[in-house]
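Q: My questions concern the predicted model and sequence given below.
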Amino acid sequence: MSVELNHTIVHARDNRESAEFLAHILGLEVGAEWGPFVPVATANGVTLDFASIPPESITLQHYAFLVSDDEFDAAFERIEERGLTYYADPHGKQPGEINHHHGGRGVYFMDPAGHGMEIITRPYGSHPEPAGRS
């Protein structure tokens, strides 16, 4: 058997709020609560298990999701409908923009716990960058 990521735990102030937020943006379903976790499964079988912990214990993380062009359009529309601040870069220097890296599109936004979320339409390194761009 090859090694695959099966699940990861995502710390949240409110596990239900964070799970529902991400599921809504990405057009996914929130699974049945299981013990202290509220799961959201991705198409490739990886489950994000949201767990409520005290806010001061949350270590902010970055989660990137590869989506189709149509899924990007739908997710980006939901980001705009919610009035979320979004960026073309992970450092928040390009607010209100998306990027076109790797021959696709990408955008960054924050979830309710403060984690950095990213949606991209092309994997990193899948398309050569034009000269002079990074």
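A: Alright, I've got the coordinates.

Q: When you work out contacts or count neighbours from here on, use the C-alpha atoms and nothing else.
A: Noted.

Q: what separates residue 8 from residue 86, distance-wise?
A: Noted for residue 8: a distance of 24 Å to residue 86, by CA to CA, to the nearest Å.

Q: Of the two, which one has the most company?
A: Applying other CA atoms under 10 Å to residue 8 and residue 86 shows that residue 86 carries more neighbours, namely 22 against 12.

Q: For that one, list the residues it contacts.
A: 79, 92, 95, 96, 97, 98, 107, 108, 109, 110 (CA atoms under 8 Å, 6 or more residues apart in numbering).

Q: just the residues you listed now: which is nearest residue 121?
A: Among the contacts of residue 86, residue 107 lies closest to residue 121 (CA to CA), at 9.6 Å.

Q: Buried residues in stretch 66-75, which are they?
A: For stretch 66-75, burial by neighbour count (16 or more other CA atoms under 10 Å) applies to 67, 71, 72, 75.

Q: Now render those residues as TSV, adding secondary structure and distance to residue 28.
A: Formatted as TSV, those follow (DSSP: H, G, I helix; E, B strand; the rest coil; distance: CA to CA, whole Å):
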residue	secondary structure	distance to residue 28
67	coil	12
71	helix	11
72	helix	13
75	helix	10
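
Q: Next one for the comparison:
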Amino acid sequence: MPIARLDHTAVYASDRHLSAEFLAAILGLRVGAPFGPFLPVDLGNGVTLDYYEKRDEPIQSQHYAFLVAEEEFDGMIERLKAVGVTYYADPAHTEPGRVNGLFGGRGAYFADPDGHNMEIMTRPYVRP
């Protein structure tokens, strides 16, 4: 086992149910049972995103990238279209309705209900 492995991370949301259900629907996952103040989305690899509601403070946008199976990618794009969410080929959201071809795969970016910059990609980034 590696020395460290991400187990979970908190995702701040103005409405934890809305945000968790949104991401789960796009990725084809399910929202788990509440755990204290958290509402988990199990990513299926031993990692959960634990949605935590913050209503009294502005939500600072974060970036979350998901490595997805090539055969699942088109379905995710279709689900984004079905709910009227624009996807982009780039993280700055300047290329609407397009996907990228980075590292021999496909990828797209989209905003969740609180403005977090979500990314789906079919190939991991190549690092030096």
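A: The structure has been received and is ready for your questions. Not measured: the values here are computed from a predicted model.

Q: which among the contacts of residue 86 of structure 1 end up buried?
A: Buried among those by 16+ other CA under 10 Å: 79, 98, 107, 108, 109, 110.

Q: Inside strands: which ones of those residues?
A: The strands, defined by DSSP state E, take in 107, 108, 109, 110 from those.

Q: can you tell me how far residue 80 of structure 2 sits from residue 39 of structure 2?
A: Using CA to CA, we find residue 80 of structure 2 at a distance of 22 Å from residue 39 of structure 2.

Q: Kindly report the same for residue 127 of structure 2.
A: As judged by CA to CA, residue 127 of structure 2 and residue 39 of structure 2 stand 33 Å apart.

Q: what do you get for residue 83 of structure 2?
A: Distance, residue 83 of structure 2 to residue 39 of structure 2, using CA to CA: 22 Å.

Q: And those two? Which one has more around it.
A: Using other CA under 10 Å, the more surrounded residue of residue 83 of structure 2 and residue 39 is residue 39, with 24 against 11.

Q: Surely the more buried one is within a strand?
A: Yes: Residue 39 of structure 2 sits within a strand when classified using DSSP: H, G, I helix; E, B strand; the rest coil.

Q: Name the nearest residue to it, ignoring sequence neighbours.
A: residue 51 (4.9 Å; CA to CA, 6 or more residues apart in numbering).

Q: I figured that neighbour hits residue 40, correct?
A: Yes: judged on CA atoms under 8 Å, residue 51 of structure 2 makes contact with residue 40 at a distance of 6.0 Å.

Q: Find the residues that touch each one of these two.
A: residue 20.

Q: coming back round to it: and the buried ones among the contacts of residue 86 of structure 1, which two are the farthest apart?
A: Maximum pairwise distance in those, criterion CA to CA, is 14.2 Å, between 98 and 110.

Q: which ones are touching residue 94 of structure 2?
A: Listed by CA under 8 Å, 6+ apart, the contact set of residue 94 of structure 2 reads residue 88.
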